[in-house]
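**Student:** sequence and predicted structure below; questions after.
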Amino acid sequence: MDLAAIQSGLDTIWVVLTAAMILLMEGGFALLEAGFVRQKNAVSIIMKVFVDIAFGALIFFFFGFGLMYGKDFYGLIGTTGFIMGGDLSHIQLTITHDTYWLFQCAFVIAVISIVSGAVAERINFHAYILFTVAMTGFIYPIAGHWVWSAGGWLGGLGMIDFAGSATIHALGGFAALAAAILIGPRIGKFSESGAANIVPPSNLPLASVGAFILWFGWFGFNSGSTLSATNGSIGHIAVTTMLAAASGGATCILFTMIRYRKADPPMVINGSLAGLVGITAGCAFVSDLAAILIGAVCGIAMVFATEFLESRRIDDPVGAFAVHGVSGSLGALAVGLFAQPELTEGIGQGYSGLFYGGGFQLLGVQALGLVVIIIWGFSMTWIAFKLINKMVPIRVSRDEELVGLDVGIHGVPAYSQEHDFIELKQLKNR
């Protein structure tokens, strides 16, 4: 067996393994969101995660992958690769196209999962399926083509987004914001005066386990993006990922102790996730100390973003926008500040952040790309939900929301208790 075959085999094992780690993150999303929402909506969250995986994978196979990684058309869209067919010779890797699809499929499933939390406890299940088709088959693949494909116009300008702070998290976060605004707050979330009422999470230990699973999967998310088992930067990527997450969590512990006079568990959970989101764009290209700073800034920004949404009467039950939209944006911009030339040697010339002698060139490109992706994600989600609402209501009925989506929509409670079945029988008899 020659060295090329050995390299290909090792890379294939690495990419399949890390793709599986990313897919396991869906279990993390399920537990995190089920723990953050009320008990009567836990099954609904799980069902949406299954929609993400099942419909997301199929739609990305039939349409999304071709639009994202197919042969480029003027830097805007892919034109081959639908159903994994046509000319894909421009994808020059040591792994097969099927293996590459699997890894990218895990990414697209993560994108739609960001949106599910922001519309939890009140979205119509049919409408969510239709939006999943729109996100995985069109919205995300187009943005991904601009940044990551051979010939994409933002990538051509020099935008760096190693594992997707902008392309995945800012896109998903601002899509989540648009969806939350359109669908409106949960019943009882805000008083008539506009003050936010506390809706206690149903199970914080469950949410914590979900966060730990996401943290674990993030090593596959970031390190796996090397697409090579022998890439020398894997260790550095893993270290920056760990440090940013730890910094985000530690900062939120201290910051909430000062701000609220107690360490706030949901904020601490989301603080660690904010650090992970923030480091995703630059994990391969920034120093360990920069990773710590990025995690800390993202953790604090997440707290303020959460408070800001509530002040604007926007209901985001799991903090999807604050964690993904805000931290993803900060992470994309941080590359323009902290990218070190010796760490970016493998991706071209002139990739230095502002603090490492690169001037404002890279920062400007990062800002332009971020703004484009934000506008695209927000506006396309807004349009998609408006169109979907003409076919099916995007929000459940008042009775279904009050009873809970588990019983009202799916016909089964998460936890078998006699009163749940009594409520179900009463609902069916109306």
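**Tutor:** The structure has been received and is ready for your questions.
**Student:** okay, CA-based contacts and neighbour counts for the rest of this
**Tutor:** Fine.
**Student:** Ser90 against Ala150, yeah?
**Tutor:** If you look again at residue 90, you'll see it is His, not Ser. Yes: using C-alpha atoms under 8 Å, His90 makes contact with Ala150 at a distance of 7.2 Å.
**Student:** got any residues that touch both of those two?
**Tutor:** Both His90 and Ala150 are contacted by Lys71, under the criterion C-alpha atoms under 8 Å, 6 or more residues apart in numbering.
**Student:** okay, the two: which has more neighbours?
**Tutor:** For His90 versus Ala150, neighbours defined as other C-alpha atoms under 10 Å are more numerous around Ala150 (20 against 13).
**Student:** next up, a second structure to put side by side with the first:
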Amino acid sequence: MDNILTTNNVWMMICTGLVFFMHLGFAFLEIGLTRKKNAINILFKNVFIITCGLLLYALVGFNLMYPGEFNGFLGFSGFGLDAPLQGGALDLSYNQGYTYWTDFLFQGMFAATAATIVSGAVAERMKLLPFMIFTILYVGLVYPIAGSWKWGGGFLDDFGFYDFAGSTLVHSVGGWAAIIAVALLGSRIGKFKPDGTPGAIPGHNIPLAMAGVIILWLGWFGFNGGSVLSADPGLTSLVLVTTCLAAAAGGVFASILSTLLYKNMDLTMFLNGILGGLVGITAGADVMSPMDAIAIGAIAGTIVVLGVALIDKLKLDDPVGAIAVHLICGMWGTLAVGIFGDLAGWSQFIAQVSGIAVYAVFCSTSAFLIIYGLKATVGIRVSAREEIDGLDTHEHGMDAYEEGLESYADLSVEHSR
């Protein structure tokens, strides 16, 4: 028993480290797909999200999300962490798969991800302080309450809703907040032409964005692999295979479709297709066959391309494609549990639709109340001058890159002309 517990717990701690590493991937992806004058601002937000998120999860979030016996809708088992002890030593009977501390830390790494999704969607024009307030409220209260309804043994769990690792509970929870924030915030200056057609605002470092996606893919080994909640060799291996195959299919199909539609091989679409495949498989990675995973990923990759076009058509400005990747593919992955794999069937499909609807109403309403409240009081958008100059200068008083490097890059561009 002790050997099994040790093996399971070590695997869970490794997965915790991989999920933590994903935050670097998110940071690289966001700064790579945006302009260099806002890089410090994006990095600051990402550091704030993970640090503040962990503290909030320790103070209130963990015990909101896993309150023990509760009415299925709202429960709270007290402030702070209170590990079970036996004679002053940690009680290892807490769980056969991992200790209390590992449970907290693994789940805490998930908690901050919802706000990170919003960070990318509102990049380059949202005030820092309102974003920080939003993060505190959304990560501290909204995410754990929503999570308790399924992972905490709440009413959606009783209803049969299934979400293995968070297509809805993490990605769509962040995605609903992202689309509300983008709608209330408005588009960046220059994103849409006077006739309403979208203009391109290229990111300043696509290789960095590429590195971010590869880091995220690696981190998903922990995100999905750790959600097995043990080192079970058969199930863990299957989850890693389905995760990787869905990612590969998502990238390939997004690349093919974007090339057919736009007549160029767009690397950013390829990268977002990979992420779409990862988000799509996350709800059912443990109940899918490899062929199911390829189909789910392929559809997710197609959805990403069409989703980005839809967001532009709605005149919503999402600099990194977070809404298409996390919200739309999150919904698709959740629905896919009722279509593919071991749980497929009408009753499961209805349960999945019901879960999506519940989270859509709760998360979008909560996000609207928080962000609209901030907009009506302290304001959420920087001034036109601040946006044009860059948030790094006005919000942080520093630049991400040395002036010499910027000058050299500018001269290289001029020379190439």
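**Tutor:** Looks like it came in fine. Predicted model only: the values in this text are computed from it and were never measured.
**Student:** superposing both, give me the TM-score.
**Tutor:** Overlay of the two chains. TM-score (TM-score structural alignment, normalised by the length of structure 2): 0.93; 401 aligned residues with a C-alpha RMSD of 1.9 Å.
**Student:** what sits against the aligned residue in structure 2 for Leu362 of structure 1?
**Tutor:** Counting by TM-score structural alignment, Leu362 of structure 1 corresponds to Gln348 in structure 2. Going by C-alpha under 8 Å, 6+ apart, Gln348 of structure 2 touches Gly160, Phe161, Val337, Gly338.
**Student:** host element of the spatially closest residue to the second one that is not a sequence neighbour?
**Tutor:** What it means is Phe161 of structure 2. Distance criterion C-alpha to C-alpha, 6 or more residues apart in numbering; nearest residue to Phe161 of structure 2, sequence neighbours excluded, is Ala351 at 5.0 Å. Here Ala351 of structure 2, judged by DSSP states H and E, is contained in helix 346-377.
**Student:** wait, what's in contact with the aligned residue in structure 2 for Ile59 of structure 1?
**Tutor:** Counting by TM-score structural alignment, Ile59 of structure 1 corresponds to Leu56 in structure 2. Residues in contact with Leu56 of structure 2 (C-alpha under 8 Å, 6+ apart) are Ile136, Val139, Gly140.
**Student:** now, which of the residues you listed sits nearest His326 of structure 2?
**Tutor:** Checking these against His326 of structure 2 by C-alpha to C-alpha gives Val139 as the nearest, at 16.5 Å.
**Student:** that closest one pairs with which position in structure 1?
**Tutor:** Under TM-score structural alignment, Val139 of structure 2 pairs with Thr136 in structure 1.
**Student:** how near is its match to Gly117 of structure 1?
**Tutor:** 16 Å (C-alpha to C-alpha, to the nearest Å).
**Student:** now Leu368 of structure 1
**Tutor:** Going from Leu368 of structure 1 to Gly117 of structure 1 by C-alpha to C-alpha gives 28 Å.
**Student:** what about the two, which has more around it?
**Tutor:** Shown here are Leu368 of structure 1 and Gly117; by other C-alpha under 10 Å, Gly117 has more neighbours (27 against 15).
**Student:** which position in structure 2 aligns with that one?
**Tutor:** Aligning on TM-score structural alignment places Gly117 of structure 1 opposite Gly120 in structure 2.
**Student:** near the corresponding residue of structure 1 for Gly276 of structure 2, how many other residues are there?
**Tutor:** Counting by TM-score structural alignment, Gly276 of structure 2 corresponds to Ala274 in structure 1. Residues near Ala274 of structure 1, counting by other C-alpha under 10 Å, number 37.
**Student:** now that Ala274 of structure 1 has come up, it's in contact with Ser247, right?
**Tutor:** No: applying C-alpha under 8 Å, one finds Ala274 of structure 1 not in contact with Ser247, separated by 9.7 Å.
**Student:** having no further points to raise, I will conclude here.
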